[in-house]
Structure formats: C-alpha cells, structure tokens
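Undergrad: What follows is a predicted protein model with its sequence.
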Amino acid sequence: MLTSEEISIAARDALIQASTTFRPDQVEAYQQALERETSPRGRWVLEQILKNAKVAREKKYPLCDDTGIPHVVLEIGDQVRISGKVFQAVAEGIREGLRALPGRPMAVRGEGMERLGQVLGMYDDPGMLEAAPVTVYSISGNILKITVLMLGGGPEIRGKTMRVFHRHRGENVIEEVGRWAAEASAALGCTPCVPIVGIGRTQYEAAALQLAAALEGDFTRQSPWEAKITEMVNNTGVGPLGLGRSVTALGSFVKIGPARASGVRIVSLRLGCCFDPRRATVVLKDEGEGNGEAPV
C-alpha cells in the first residue's frame, strides 16, 4: 500500500517541478516560435522567456512572480491500494511544496464576505493557500499519477465560459472560440498566450474539460481545430508581450466532451499565459512498498 508520506512527497515534488520547469514540448514550441517571429523586439521577448526558464530550472526558482493556484489531478490505477487519507496527504504535500518553492503569499484571511472584500489582509505563510478541488480519474494498472497544474490569475481575468450556437457545423464553435481568444490576447499582457478550451454540455463539464485539455495538451501535437484557433490569434499581430508581430499564440489545447441534442455547446476558454501550462506529474508504483519514480 502507498503511504501517506510517499503521496505527500510526490505532491510536493510535482508542485515544485510544475512551478520551476518548462517541459520539453514547451522548449520546442518556443524554439519554433523564434524561427517564426519576424519582429526583432518579439524575438528578444521569446529569448528572454527561454533564458528565464533556464534559470528557473537550474536554481529551482518560480517561473513567474504569480506562482499560481495549485490544481491537483489524481489518476488512480485499479490495482493501487491507498487509504482514505490520500486527500489529506496530497493537501499536506501541497502545503510543503508552496513553502519550499516558495509560493507567493496569496491566501486571504477571514470567512465569507471578509474573504470577498479582502478586509483582513492575507496570510504571510504561502502554505495557507488552499488548492482547488482535486480531480480524480480511474486508470488501469498499479500506478498512482499525481499531476499538479499551477494556474495564475491573469488568464482567469481573460477567460470566458458561454454558450455557442453550432448551427450543425462544428467549425462555427471553433471559429467563435478563436474570436474570443483573439480579442482577449491583446489585453492579456503576458503573450505568447495558450488558448485552453473545454467544450461540453454544462458549465461545470466545460470547465472540467478545459482542465483536462491543460492536463493532456502537447505543443508538438496540434489537431486541426487547435491549429485553427492558434492561427486566428496569431493573425492579430499582437506578438510577444505586445511587442512582436507573428507569434501571439504559442499553441492551443482543445478537449471536446460528450454532446447533448441541443442547438448550443457550452465552451470554457482559459487564455493561458506565456508559461502555461505549468504542469508536472509524479508517478508512484504500488509494489507492496510503494517506491516512487522521479517527476516526468
């Protein structure tokens, strides 16, 4: 059986890895963006982002001053043995990770309306920042995957969840999303952006699919509809930090879920920033003693 200590350590390591390290597909996407960007100022921005990522990885510094809100995804194998304390263990690992990183103190004091108005200020302890509700998937095998995504505030300001009329043509939905993303890209600031999209039957399902898109997305594998959204955003000419010309979107991630017999599709868009998705996974094997593997 996997122990609470193993699970806590895995959650901590995933948070730190997600917060400090570009994945290989992100590095490749930026290298390709450098080849496409025609503006000298835009190229300079892309080069600085890559340099920032190199320093963050080597020194284990946060990639961004907005260290983000932890979103945890658990993929639990059908042969894995865990206790009912798995969620407490994950929460403890997240607290340890935020303190070790360290995360930016962002947890607001108080309850209810006090929190809404932020009248009591914030906690100094980064570990007081609560993670978003944990998402759980069932998979086969004897492994437990713990993925942490660190989601910053800027993309939440520019995000959008609304109904789109499909008119019996899926392209209508994708083109509408592309227009949303193109309009918001100029106001985001930290471009190149990453449009992350979930399409479902309800607002909850669309938001959950948006998180799944961020979980599964790979810049080196872009579907035709992902490429379409990216093209529409790049046609704005906003460029990196608004200083470029060719690369406003680094790529797009789209997750299409079940559909109901209806004239509308519910679409949730998160216009990710230039560091998105900050994501890392730690895999634990249940082999009796529960030995863990390194972050992947």
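TA: Everything's here; your move. Numbering: from 1, shown residues only.
Undergrad: Could you use CA atoms for every contact and neighbour count after this?
TA: OK.
Undergrad: Which residues are in contact with I196?
TA: If you count contacts by CA atoms under 8 Å, 6 or more residues apart in numbering, I196 has them with 210, 213-214, 252-254, 269-272.
Undergrad: right, I mislabeled it, should have said G97
TA: G97 touches 11-13, 15-16, 127, counting by CA under 8 Å, 6+ apart.
Undergrad: Tell me which helix or strand F275 sits in.
TA: In this structure, F275 sits in neither a helix nor a strand according to DSSP states H and E.
Undergrad: what about the nearest residue to it once chain neighbours are set aside, distance to A261?
TA: Here the nearest residue to F275 in space, its sequence neighbours aside, is L63; by CA to CA, 6 or more residues apart in numbering that works out to 7.2 Å. From L63 across to A261, the span is 43 Å (CA to CA, to the nearest Å).
Undergrad: which one of the two has more residues nearby?
TA: A direct count of neighbours by other CA atoms under 10 Å for L63 and A261 places L63 higher, at 21 against 7.
Undergrad: In this structure the more buried one contacts A53, no?
TA: Yes - applying CA atoms under 8 Å as the test, L63 and A53 come out as touching, 6.3 Å apart.
Undergrad: take the one below as the second:
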Amino acid sequence: MGISSDKIREATAEALVRAGSSFTPGLRAAYARALEVETDERSLWAMRQFLENADVAERRTLPLCDDTGIPHVLLEVGELAEFGGAHLGAITEGIAQGLKRLPGRPMAVLGDEVQRIEQSQGLSLHSEDVVPPAFSVKRIPGDRVRITVLLLGGGPEIRAKTYRIFHKHRLETVVDEVAQWGIEAVRELGCTPAVVAVGLGRTHFEATSLMLEAMARGDLERQTPLEQQITEKINAGGSGPLGLGGRVSVLATLVNIGPQRASGVRIASVRTCCGIEPRRATVEVG
C-alpha cells in the first residue's frame, strides 16, 4: 500500500506550523552557548528577549515573527517509496493549510507579471495564497519520505548574496570573502544574532540549493572547524545582537560544499539568517 496523500497533507501542515512557531533544539543550544560567552549587558538582554519570545510563541502556537516567511520545501524520497504527482499536490495543499493555521502573514501579491512586480493590484487577504517555489528533491535509501519545511523571512533575503569568488587555490581566500560578506550583512540585518548559511558550488543554482540544504539539515549543535572559523571572523566585526555591540553577532555558521568546477572560480551563496532562523521542521511519512 502506498503513502496516503491525506497523511502527507496533514504532516506538511504540522511541519509548517512547527517551523513557524518554535525554535529547534539546535537553535536553543546555539543561544545557550552565546549567553555563556557574551559579556555586554545590552546584548545579553537582547538574546534573552529572543528566547522569551520563542517560549511564548511555542507555548501558544503563534508565529515567531510578524514576517512569517516564504515556505520552501525540501523532499527526501526513498528509492522504494511509492510517491508521485498526487503526493506533490498534497504537499502544496498542506503548505496552504499550515499557513491558515499558523497563521501566516497575507502577503501574496496580486495581478499579472507586470502588476506583481509593480505591486499595483494590492495583496491577497488570504495567507494560504503565499505559494511555495518549486520543491527540492533528493533520493535516499528506503521506502519513506522526509519533508522539510523552511520559512524564509524578507530581511535575510535582502542581504543574501550569491556571487563568484576567485579562490587562488586557497581555502582561506574563500573563507575570508565569505566572512566579509557576513560582516557586511549582519551590520545591516536588524534582528541579530544571525546564523550564517553558506553553499559553495559550480553554478548559482547549485550554490543556492546547497545553501538551502545547509539551512534545512545543518547541525547547530556541532560546528566543524571551518564553520567555527567563519563564525569567529564575523564575530570579530563587533556588531553584536541588534547591532548593540558585543561578542556575538553570529550564533553559528552552516556550510555545505558541493562538487566543484575545474576553474579559478567558486560560486558562493551566503544568507545571514535572522535571530529566529533557520525556521525549519522535518516530518517523515511512509
């Protein structure tokens, strides 16, 4: 017997609500580490406010932020799973149901292509009209399907960057460039401390996909030496939570390195997630 579309629809809706209303254990652990090393009283106050807000949101199942984000879906489909087009439709329906329950902010722009760019026809009043982009799909062993929902807020998107880096055959060159992008972004991002997500690939599409995978699956409780190095370089910039100064501008860094092209260039996608992100939740069905 195949996977029920109803089961997928409900699981997706639950994942969206959980992503939008609660911190992951990893994000809480990152804040706990930050509170241990921060010495600036104003910055400590700011981070405690983030945690208090998260406690209230989770307890009352309310959005972590008034910007409830654009939902992104990352699928991991077992090679033995009976999974098809109807299930993809059920995921889309589950996203809509989750946005109604959370509730999501009504921010779908109405109109044709030109009108949507100009935002001349206003907004839909229905939060469920915020549709997700195309899904990311990966094959995994087994017969089950894992669905990860990410909610991406607007502030980090404004400051995100996908661009080429001339690596000069040195990892340090890439690290320094990524860290500099991060320093500039956290200075402009209102809601810090941030989590920096980094994807390094051969094309802009691949680098951005790798960055999103880092957000969806990266481990905030265990940092690699490379991730820790980037975090320390950005924190040395001294911006601090909410720009108040201090030791912690960045809670952690999530790096995902994919295949690389034989050339002098690496494509990097860097997103400084705000202090409530990554907003993510994963469910498994089958």
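TA: Thanks, I have the structure now. Here the structure is a predicted model, which means the values were calculated and not measured.
Undergrad: re earlier: among the contacts of I196 of the first structure, which one lies nearest to V283 of the first structure?
TA: Nearest to V283 of the first structure among the contacts of I196 of the first structure, counting by CA to CA, is A214 at 18.1 Å.
Undergrad: What count of nearby residues applies to the closest one?
TA: Per other CA under 10 Å, the neighbour tally for A214 of the first structure reads 25.
Undergrad: and it, which of the three is it?
TA: helix (DSSP: H, G, I helix; E, B strand; the rest coil).
Undergrad: Verify the contact between it and G251 for me.
TA: No - in terms of CA under 8 Å, A214 of the first structure does not count as a neighbour of G251; the distance is 11.6 Å.
Undergrad: thought F83 of the second structure was touching I8?
TA: No - taking contact to mean CA under 8 Å, the distance of 10.5 Å between F83 of the second structure and I8 leaves them out of contact.
Undergrad: if you count what's nearby, which of these two comes out ahead?
TA: I8 (26 against 19).
Undergrad: any idea what C193 of the first structure aligns with in the second structure?
TA: The pairwise alignment with the second structure assigns C193 of the first structure to A194, based on TM-score structural alignment.
Undergrad: pretty sure that match contacts L242?
TA: No - under the criterion of CA under 8 Å, A194 of the second structure lies out of contact with L242, with a separation of 9.7 Å.
Undergrad: Neighbour count for those two, which is higher?
TA: For A194 of the second structure and L242, the more surrounded residue by other CA under 10 Å is A194, and the numbers stand at 30 against 21.
Undergrad: Would you mind measuring from I95 of the second structure to G85 of the second structure?
TA: Relative to G85 of the second structure, I95 of the second structure is positioned 16 Å away (criterion: CA to CA).
Undergrad: more crowded one of the two?
TA: The residue with the greater number of neighbours, taking I95 of the second structure and G85 and applying other CA under 10 Å, is I95; the counts read 30 against 8.
Undergrad: And the more buried one, which helix or strand is it part of?
TA: helix 85-101.
Undergrad: So which bits of that helix are buried?
TA: With burial defined by 16 or more other CA atoms under 10 Å, the residues of helix 85-101 of the second structure counted as buried are 87-88, 90-101.
Undergrad: okay, and the next helix or strand after that helix goes to which residues in the first structure?
TA: The C-terminal neighbour of helix 85-101 of the second structure among helices and strands, as given by DSSP H and E, is helix 113-118. Helix 113-118 of the second structure lines up with residues 112-117 of the first structure when matched by TM-score structural alignment.
Undergrad: tell me how far the matching stretch is from the chain's mean position?
TA: 26 Å (CA atoms, centre = their mean, to the nearest Å).
Undergrad: quick one: contacts of that stretch?
TA: Residues external to stretch 112-117 of the first structure that are found in contact with it (CA under 8 Å, 6+ apart): 108-109, 120.
Undergrad: now do stretch 220-235 of the first structure
TA: For stretch 220-235 of the first structure, the surrounding residues in contact (CA under 8 Å, 6+ apart) are 25, 28-29, 174-175, 177-179, 181-182, 185, 195, 246-254.
Undergrad: How are the helices of the stretch 151-286 of the second structure distributed by residue range?
TA: Read by DSSP state H, counting those that start in this stretch, the stretch 151-286 of the second structure holds these helices, from start to end of the chain: 154-159, 171-188, 204-217, 225-235.
Undergrad: returning to what we had before: quick one: which of the buried residues of helix 85-101 of the second structure is nearest to D143 of the second structure?
TA: Distances from D143 of the second structure to the buried residues of helix 85-101 of the second structure, taken as CA to CA, are shortest for H87 (14.3 Å).
Undergrad: So that closest one is in contact with S5, correct?
TA: Yes - counting by CA under 8 Å, H87 of the second structure sits close enough to S5 to count as a contact (5.4 Å).
Undergrad: any residues in contact with both of those two?
TA: Common neighbours of H87 of the second structure and S5 (CA under 8 Å, 6+ apart) do not exist.
Undergrad: Quick one: buried ones out of the contacts of stretch 220-235 of the first structure?
TA: 174, 177-178, 181-182, 185, 195, 246-254.
Undergrad: thinking again about what came up before, so which of the contacts of G97 of the first structure wins on neighbours?
TA: Counting neighbours by other CA under 10 Å, L15 comes out on top of the contacts of G97 of the first structure with 33 neighbours.
Undergrad: is it fair to say the residue nearest to F275 of the first structure lies in a strand?
TA: No - membership of L63 of the first structure in a strand is not supported by three-state DSSP, which gives coil.
Undergrad: List the residues that contact it.
TA: Residues near L63 of the first structure by CA under 8 Å, 6+ apart: 19-21, 52-53, 56, 275.
Undergrad: Return the member of those nearest to T135 of the first structure.
TA: For those, the minimum distance to T135 of the first structure (CA to CA) is 19.1 Å, reached by S19.
Undergrad: Count the neighbours of that closest one for me.
TA: Around S19 of the first structure there are 34 residues (other CA under 10 Å).
Undergrad: what does R167 of the first structure give?
TA: 12.
Undergrad: ok, it touching A261?
TA: No - shown here, R167 of the first structure and A261 do not form a contact pair, counting by CA under 8 Å, at 12.0 Å.
Undergrad: Please report how far A207 of the second structure lies from E188 of the second structure.
TA: From A207 of the second structure across to E188 of the second structure, the span is 23 Å (CA to CA).
Undergrad: So the two - more neighbours on which side?
TA: Counted by other CA under 10 Å, A207 of the second structure and E188 do not tie: A207 has more neighbours, with 26 against 16.
Undergrad: hang on, isn't that one packed against G199?
TA: Yes - using CA under 8 Å, A207 of the second structure is in contact with G199, at 4.8 Å.
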